[in-house]
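Participant: my questions concern the predicted model and sequence given below.
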Amino acid sequence: MLKYSLCIGAYPGEDVFGHLEKVKDHGFHGLEYYDWTELNLEQVAKAQSRIGVGITATCTRFFNLVNPKLRESYLQGLSETIEACKKLGTPSIITQTGSVMVDTPINIQQEAMVETLKRSAELCEKAGVVLEVEPLNGLVDHKGHFLQYSDQAVSIVDQVDSPHVKLLFDVYHQQITEGNVTRNATNFCNRINHYHIADNPGRHEPGTGELNFGNILKAINKTGFEGFIGLECSYTVPTDQAIDSFKKTILQYVE
């Protein structure tokens, strides 16, 4: 069964506690909160216990996997993030890769990434968390980002060869970068720990653009995937209205 998460910022002006309440109200399963350093971890842990839902993903403190000179800084930030995850019961940590170093051969950067991720896997395995590597589109939102294509991302994860390093497949980004979303989202599902969804163009809620999320989510569901689908989008109407519409027009046809 697919699980659904909201992302911080879904309700402008609401803090983490308000967002957790909204997750519960909508019958969803978790909240993604990207900058854990903003939080009082003890207070949030108590609120999660009271409300019955929690933070299911956060981000590393520092994004750079391609520069070996920054490896130790990256690993230190990851270690600090893992400790925060232990306090919150958060199972997943999102990372991006950093921008291409124009004066360094691509294969050298990729080798550096694999080595850093192997070191990261050791830390994550001890803590029982998964590090999620996220490709981003370089055409609209993240010009110069190193990792953009899903097959390239899969090849890196396969070289790391750890169940504690997987992919975050963002449907919006991959639609812009390469299309072929349903095939890639399902063919690579055993390397994917988490999906993000937003429509294109605009990165608004599903149902506002060119993507058929009913079919995409049905296909993912048929693979047996049991992880999170995160609504990482902005909203064209009040958020409650948009989520109710998403459930009525898309989710009820998925299961």
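Facilitator: Okay, I see it.

Participant: from here on, contacts and neighbour counts on C-alpha atoms
Facilitator: Noted.

Participant: give me the contacts around stretch 106-120.
Facilitator: Contact partners of stretch 106-120, identified using Cα atoms under 8 Å, 6 or more residues apart in numbering, comprise 65-68, 71, 75, 78, 97, 100-101, 131, 156-157, 159-160, 162, 165.

Participant: oh sorry, the question was meant for stretch 196-210
Facilitator: For stretch 196-210, contacts defined as Cα under 8 Å, 6+ apart pick out 168-172, 175-176, 211, 213, 229-236, 242, 246.

Participant: likewise stretch 61-81?
Facilitator: Residues from elsewhere that reach stretch 61-81 (Cα under 8 Å, 6+ apart): 35-36, 59-60, 93, 95-101, 109-113, 116-117, 119-120, 123, 146.

Participant: can you check stretch 234-252 too?
Facilitator: Contacts of stretch 234-252 (Cα under 8 Å, 6+ apart): A10, Y11, H26, R203, H204, E205, P206, G207, F213, G214.

Participant: and the contacts of stretch 196-210, which of them are in helices?
Facilitator: Among these, DSSP state H puts V171, Y172, Q175, I176, F213, A242, F246 in helices.

Participant: ok, which stretches of the protein are strands?
Facilitator: With DSSP state E as the criterion, the chain has strands at 3-7, 30-32, 55-59, 92-95, 130-133, 165-170, 192-197, 228-231.

Participant: ok, structure two:
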Amino acid sequence: MKRSDFIKSGAALLGSTVLVSNEAMAEKQVNKNGATFKLDYAPHQGMFSATAGKNFVDEITYMHELGFRSIEDNGLPERPIEEQKKIGETLSKLGMRMGVFVVPKGGNGANTLAAGKQAHVDVFLKGCRESVEVAKRVNAKWATVVPGDYQRNLPIGVQTANVIEALKRGAEIFEPHGITMVLEPLSDTPDLFLRFTDQTYEICKAVGSPSCKILYDAYHQQKNEGNLINFMAMCWSEIGYIQVGDNPGRQEPTTGEINYKNVFKWLKEKGYTGIVGMEHGVSKSGIEGEKALLAAYREVDNFQTK
């Protein structure tokens, strides 16, 4: 190849590389809006991986660039300890908060706290102790607990008392570390013991600890009971954490029937400074889905308070 041809081909290759790089940068810039939000919304891993890549630390950094100041990671206890530490270091460096993770085996169909069995309680308490160590690595202040399934051979009052006693033991583990276990009433199946806001309120009042509060997930409660703002108002003293997802579909706000702009305006006016977990899917795939997700939160966050 002649030197002149080599230079021309090299220049062409360089030009195409620069063009691709510029296009990628432009795409990332279009998807980015560094302004923070009025409330502290917390995405999960994978919500912005089309742009940021599969590495969670890289994605956390990108979430920060978009304006988010917290994350959630339900499966955090299953991550290798070194990865947990890296996530914690990244959050600390960026000034971000870790939202909820799920207490390992905190209560499920095979390990329901409603049954009153010591073996079930022991598994739960072991998960609480493990959660304290996980929380220390990422400076987490909340951990999700689901008491498990309804125990149909026992009266509801006995089941409730069993759950309360187990949670008192869990609160004793969390309280010295300033960690709150947040109880999540769910809508996934009628077999679940804990399904309603007032039921969870009653249990938290009976436990009587700052380390036992309600995780109010508006998606689940829209399905179970509706009347979102009124139920939150009645049970506000025991609500320690908020999660959202639209219904039907459990996708981002604006894709379903919940008026999240009003819900978020109410939360702001109540003085809520906690995390709003983005506990939902994304309605579109790829970069277009990420743009739609970000636009939806910009829209519902655009409310005016009194």
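Facilitator: Cool, got the structure. Only a predicted model underlies this, so the values are computations on that prediction, with no experimental measurement involved.

Participant: out of the contacts of stretch 234-252 of the first structure, who has the most neighbours?
Facilitator: P206 (27 neighbours; other Cα atoms under 10 Å).

Participant: can you find the partner of that residue in the second structure?
Facilitator: Correspondence of P206 of the first structure to the second structure, assessed by TM-score structural alignment: P253.

Participant: ok, its match to E269 of the second structure distance?
Facilitator: Taking Cα to Cα, to the nearest Å as the measure, P253 of the second structure falls 19 Å from E269 of the second structure.

Participant: cool, K86 of the second structure as well?
Facilitator: Taken as Cα to Cα, the span from K86 of the second structure to E269 of the second structure is 35 Å.

Participant: who's more crowded, these two?
Facilitator: Set side by side, K86 of the second structure and E269 show more neighbours around K86, with 15 against 12, by other Cα under 10 Å.

Participant: which residue in the first structure aligns with the more buried one?
Facilitator: Alignment note (TM-score structural alignment): K86 of the second structure maps to Q43 of the first structure.

Participant: I'd like to know how far its match sits from E125 of the first structure.
Facilitator: The separation that Q43 of the first structure has from E125 of the first structure, given Cα to Cα, amounts to 27 Å.

Participant: report how many residues lie close to the aligned residue in the first structure for K126 of the second structure.
Facilitator: Using TM-score structural alignment, the partner of K126 of the second structure in the first structure is Q76. By other Cα under 10 Å, 15 other residues sit near Q76 of the first structure.

Participant: same deal with N137 of the first structure?
Facilitator: There are 23 residues near N137 of the first structure, going by other Cα under 10 Å.

Participant: quick one: the helices in the stretch 1-150 of the second structure?
Facilitator: 3-31, 49-52, 56-66, 81-94, 118-138 (DSSP state H, counting those that start in this stretch).

Participant: so which of those helices comes closest to Q199 of the second structure?
Facilitator: Among the helices of the stretch 1-150 of the second structure, helix 118-138 comes nearest to Q199 of the second structure, with 20.4 Å by Cα to Cα.

Participant: what angle separates that closest one from helix 81-94?
Facilitator: For helix 118-138 of the second structure against helix 81-94, the angle by axes from the mean of the first three to the mean of the last three Cα atoms, to 10 degrees is 50 degrees.

Participant: buried set for helix 118-138 of the second structure?
Facilitator: 120-121, 123-128, 131-132, 134-135, 137-138 (16 or more other Cα atoms under 10 Å).

Participant: quick one, which of the contacts of stretch 106-120 of the first structure are buried?
Facilitator: 65-68, 71, 75, 78, 97, 100, 131, 156-157, 160, 162, 165.

Participant: farthest pair within the residues you listed?
Facilitator: V100 and S162 (24.5 Å).

Participant: to which residue of the first structure is R3 of the second structure aligned?
Facilitator: If you follow R3 of the second structure across to the first structure using TM-score structural alignment, you land on a gap.

Participant: R3 of the second structure and A161 of the second structure: what is the separation?
Facilitator: Noted for R3 of the second structure: a distance of 86 Å to A161 of the second structure, by Cα to Cα.

Participant: who's more crowded, those two?
Facilitator: Higher neighbour count among R3 of the second structure and A161: A161, with 18 against 8, using other Cα under 10 Å.

Participant: export the strands of the first structure as TSV, with columns for distance to Q48 of the first structure.
Facilitator: Shown next, in TSV, are the strands of the first structure (distance: least, Cα to Cα, whole Å):
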stretch	distance to Q48 of the first structure
strand 3-7	14
strand 30-32	10
strand 55-59	8
strand 92-95	16
strand 130-133	20
strand 165-170	24
strand 192-197	21
strand 228-231	17
